[in-house]
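Trainee: please find the sequence and the predicted model below.
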Amino acid sequence: MSEGITVLTGGVGGAKLVLGLMQVAAPDDISAIVNTGDDFRHLGLAISPDIDTLLYTLSGKANAAQGWGREGESWSFMDALKSLGGEDWFLLGDGDMALHVLRTHLLARGETLSAVTGRFAAAWGLGLSVLPMSDDPVGTHVITDSGELAFQSYFVEQRCAPAVRAIRFDGAEQAKPAPGVIEAIASPSARAIVIAPSNPWLSVDPILAVPGVREALAAASAPVVAVSPIVGGKAVKGPTAKLMNELGLQINNRTIAAHYAGIIDGLIVDGRDGGEGIDIPHELTDTLMVSLDDRARVARAALALADRIAAGR
């Protein structure tokens, strides 16, 4: 059986699934394509929140309670910044600063985001390929009742409070997939392509907006399986349910399946929701990922569904 596994992921929820996949498959068989639509410059630093969340999670450095940032973080930098009247709406911990400062330095020296990310993953011995969706800047912008907001202003500074009317991805049309992205999707030896239970509109759509990615998924020889972010009729974390409601969408798995129509072959749904009305191959499991065993269970379910789809072809 082919063993290559590619996963499209955003931040906290997606990182949990990637960690689960690393429990049930060899890390060097896994390629994670990561959303960079959240990336931005803050205080002159190049910050890649979803990449960093993945790196921290897979290396065992993530804050276990909140899912992002580093465990045991200290805040001397932020305290000093506040004393000078600096912006304090986006928290930068002392250990976290090392990642941002070194990334900014290496990018200024001419390295690509892909090369820098690969360097960090190797330094922490992660084993898998961590691929930014693009080395070109793509910025998620949210059109709200309060005007158009860059993603971090909407998500962190305003805590997702404004009502969303539309989303656009600035720079996506000119962007190119980062090295290895299309190859990971189109590999003839791939076993499965998994879309993590990240926010479909804010975390996965930026990846799909990069020219060539959606087309590669639609043409992939490996089964493409999405893990729904809906658990028990609501979203576990973040603004997914609120966003769906504001966009006039029903909060259920049929909406998730319809959103990914044309690119997915199957859907993993939470057993509490059932599979009624889903007209593509699907599998029911407990998709709430609290423990490491939970994450491995969801990963196994996604791979089992992909194998079942492949066997039926």
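Mentor: All right, it came through fine.
Trainee: could you use CA atoms for every contact and neighbour count after this?
Mentor: Noted.
Trainee: now the helices for the stretch 1-150 of the chain?
Mentor: Here the stretch 1-150 of the chain has its helices, by DSSP state H, counting those that start in this stretch, at 12-24, 49-58, 76-83, 94-108, 113-123.
Trainee: same question for the stretch 201-313 of the chain.
Mentor: Under DSSP H, counting those that start in this stretch, the stretch 201-313 of the chain gives helices at 205-209, 213-219, 240-246, 253-259, 292-311.
Trainee: so for Gly60, which of those sits nearest?
Mentor: Counting by C-alpha to C-alpha, Gly60 lies closest to helix 292-311 out of those; the figure is 11.5 Å.
Trainee: may I see the buried residues of the closest one?
Mentor: Using 16 or more other C-alpha atoms under 10 Å as the test for burial, helix 292-311 gives 294-303, 305-307, 309-310.
Trainee: now swap in stretch 274-282 and tell me
Mentor: By neighbour count on 16+ other C-alpha under 10 Å, the buried set for stretch 274-282 is Gly274, Gly275, Ile278, Pro281, His282.
Trainee: now do the contacts for Gly147.
Mentor: Contacts for Gly147 (C-alpha atoms under 8 Å, 6 or more residues apart in numbering) come out as none.
Trainee: before we move on, back to that, of the helices of the stretch 201-313 of the chain, which is nearest Ser59?
Mentor: helix 292-311 (13.5 Å).
Trainee: what angle sits between the closest one and helix 12-24?
Mentor: On the basis of axes from the mean of the first three to the mean of the last three C-alpha atoms, to 10 degrees, helix 292-311 is oriented at 80 degrees to helix 12-24.
Trainee: which strands and helices lie in contact with helix 292-311?
Mentor: Judged by 3 or more C-alpha pairs under 8 Å, 6 or more residues apart in numbering; DSSP states H and E, helix 292-311 is in contact with helix 12-24, strand 190-195, strand 224-227, strand 266-270, strand 282-285.
Trainee: this is the comparison structure:
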Amino acid sequence: MIKALPVKRYLALSGGVGGAKLALGLSKILDPEQLTIVANTGDDFEHLGLSISPDLDTVMYTLAEINNKELGWGLAGESWDTMDALARLGGETWFRLGDRDLATHLQRSTLLASGVNLSGVTQSLCQQLGIIHPIIPMSDDPVRTCVKTDKGDLAFQQYFVREQCTPEVEGFYFDGIESAKPQPQMMDLLAGDELAAIIICPSNPFVSVDPILGLANVKDAMRNNSAPVIAISPIVAGMAIKGPAAKMMSELGIPATAAEVARFYGNLIDGFVLDESDYGLKSEIEQCGIHVHCTNTIMKTLDDRIDLAKDVLSFIDSIDDKTNKKKKENL
């Protein structure tokens, strides 16, 4: 009898728009049993009496292919009657929730109030949206990203949406992260021997990925797993494709380059994918002991997303000694 080959499983860590694009590409190649997507929940907040999970929703809407493809977030064909009516009543409208998008937040809030945890709520929403690849929150416990700025400490959505990223960034902290437990399914995968790779999607390293990595035991579990850790740069030619990552780096005194993103992850990662326009940084990153692959990382179309996913998976296969890699030292 021919013994069946083990299924290659991949764990993808994602923030919002950029991470969701690659997650969609991966979902077009990998079966549901092969791919699990962990979404950042540090951006979550309570607004208008509702529980909002921006990155989870962006990943869900993207994989369901119902997202607003021009904005990258929200739903396609959205209307704004509720926000317009709320404005007439003098309500807060700085965080605009579309009429159809509101249904997601109403359902999430209702289920959470009934005692369902965030993982269960997300699974229910994904099932209703026809999403077959597992999407899980990084934790079922609340973690809230706060941005230290020259205008004082701001909750992430206040900084990002209400203030339009204008205050100067001085640092970050994650309220509640000391007591938050990482999502059990994620930890089970990290503790097992079935992972072919851990993929850090092209998301903001400070506010989208670091909250995941900062959860108790996550970094140690990644180091102890024999699967390679691969990160895709969200910085291309000194600019962030989406979001304030480059601005944050500059204000923190860090050069806004892909090489600095690789240094931020340090010896946690085995491989790094940077855009072909940044080929000149390849040797600099390799000197840090990190395998580097250059390709087009700008995902304008669905084909771009699929092509990058294929490149990432091929790169993973090319890295030697995946199962015998040297154990990481603490960062």
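Mentor: Sure thing, it's come through. As the structure is a computational prediction, the values presented were derived from the model and not from experiment.
Trainee: tm score of chain vs chain?
Mentor: With the length set by TM-score structural alignment, normalised by the length of structure 1, the two chains reach a TM-score of 0.97; 313 aligned residues with a C-alpha RMSD of 1.2 Å.
Trainee: that older thread, which of the buried residues of helix 292-311 of structure 1 lies closest to Ser74 of structure 1?
Mentor: Arg295 (28.4 Å).
Trainee: map that closest one across to structure 2 for me.
Mentor: When structure 2 is aligned by TM-score structural alignment, Arg295 of structure 1 is paired with Arg305.
Trainee: go on, Ser74 of structure 1?
Mentor: Per TM-score structural alignment, Ser74 of structure 1 is aligned with Ser79.
Trainee: and if you look at Asp94 of structure 1?
Mentor: By TM-score structural alignment, Asp94 of structure 1 lines up with Asp99.
Trainee: run a quick neighbour tally on the aligned partner of Leu48 of structure 2 in structure 1.
Mentor: In structure 1, Leu48 of structure 2 lines up with Leu43, judged by TM-score structural alignment. Neighbour count for Leu43 of structure 1, taken as other C-alpha atoms under 10 Å: 8.
Trainee: got it, and Met248 of structure 2?
Mentor: With other C-alpha under 10 Å as criterion, Met248 of structure 2 counts 21.
Trainee: how about it: what's its closest non-neighbour residue?
Mentor: Val169 (6.0 Å; C-alpha to C-alpha, 6 or more residues apart in numbering).
Trainee: quick check, that neighbour in contact with Glu251.
Mentor: Yes: using C-alpha atoms under 8 Å, Val169 of structure 2 makes contact with Glu251 at a distance of 5.9 Å.
Trainee: higher neighbour count, these two?
Mentor: Val169 (21 against 16).
Trainee: aligned to that one, what sits in structure 1?
Mentor: That one, Val169 of structure 2, aligns with Val164 by TM-score structural alignment.
Trainee: related to what we said a few turns ago, could you dump the helices and strands packed on helix 292-311 of structure 1 into a markdown table with distance to Ser114 of structure 1 added?
Mentor: A markdown table is the format used below for those (distance: least, C-alpha to C-alpha, whole Å):
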| stretch | distance to Ser114 of structure 1 |
| --- | --- |
| helix 12-24 | 18 |
| strand 190-195 | 20 |
| strand 224-227 | 24 |
| strand 266-270 | 29 |
| strand 282-285 | 33 |
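Trainee: out of the ones you listed, nearest to Cys160 of structure 1?
Mentor: Using C-alpha to C-alpha, the nearest of these to Cys160 of structure 1 is helix 12-24, at 16.3 Å.
Trainee: what's the mean deviation for the closest one versus structure 2?
Mentor: Its aligned residues in structure 2 lie a mean 0.6 Å from helix 12-24 of structure 1 after superposition (mean C-alpha distance after the TM-score superposition for structure 1).
Trainee: what range in structure 2 does that helix sit on?
Mentor: Mapped onto structure 2 using TM-score structural alignment, helix 12-24 of structure 1 spans residues 17-29.
Trainee: rewinding a little: of the helices of the stretch 201-313 of structure 1, which approaches Val142 of structure 1 most closely?
Mentor: Among the helices of the stretch 201-313 of structure 1, helix 240-246 sits nearest to Val142 of structure 1 (C-alpha to C-alpha), with 10.6 Å.
Trainee: how about the closest one, which residues of structure 2 does it hit?
Mentor: If you align by TM-score structural alignment, helix 240-246 of structure 1 falls on residues 245-251 of structure 2.
Trainee: what sits up against the matching stretch?
Mentor: Against stretch 245-251 of structure 2 from outside (C-alpha under 8 Å, 6+ apart): 168-170, 204-206, 234-235, 238-240, 255-257.
Trainee: what's the answer for stretch 11-21 of structure 2, then?
Mentor: Stretch 11-21 of structure 2 is contacted from outside by 23, 35-40, 54-56, 58-59, 62-63, 72-73, 186, 189, 195, 197-204, 208-209, 212, 234, 241-242, 299, 305, using C-alpha under 8 Å, 6+ apart.
Trainee: can you check stretch 209-223 of structure 1 too?
Mentor: Contacts for stretch 209-223 of structure 1 (C-alpha under 8 Å, 6+ apart): 133-134, 169, 172-177, 181-182, 185-193, 207-208, 224, 262-266, 306-307, 309-310.
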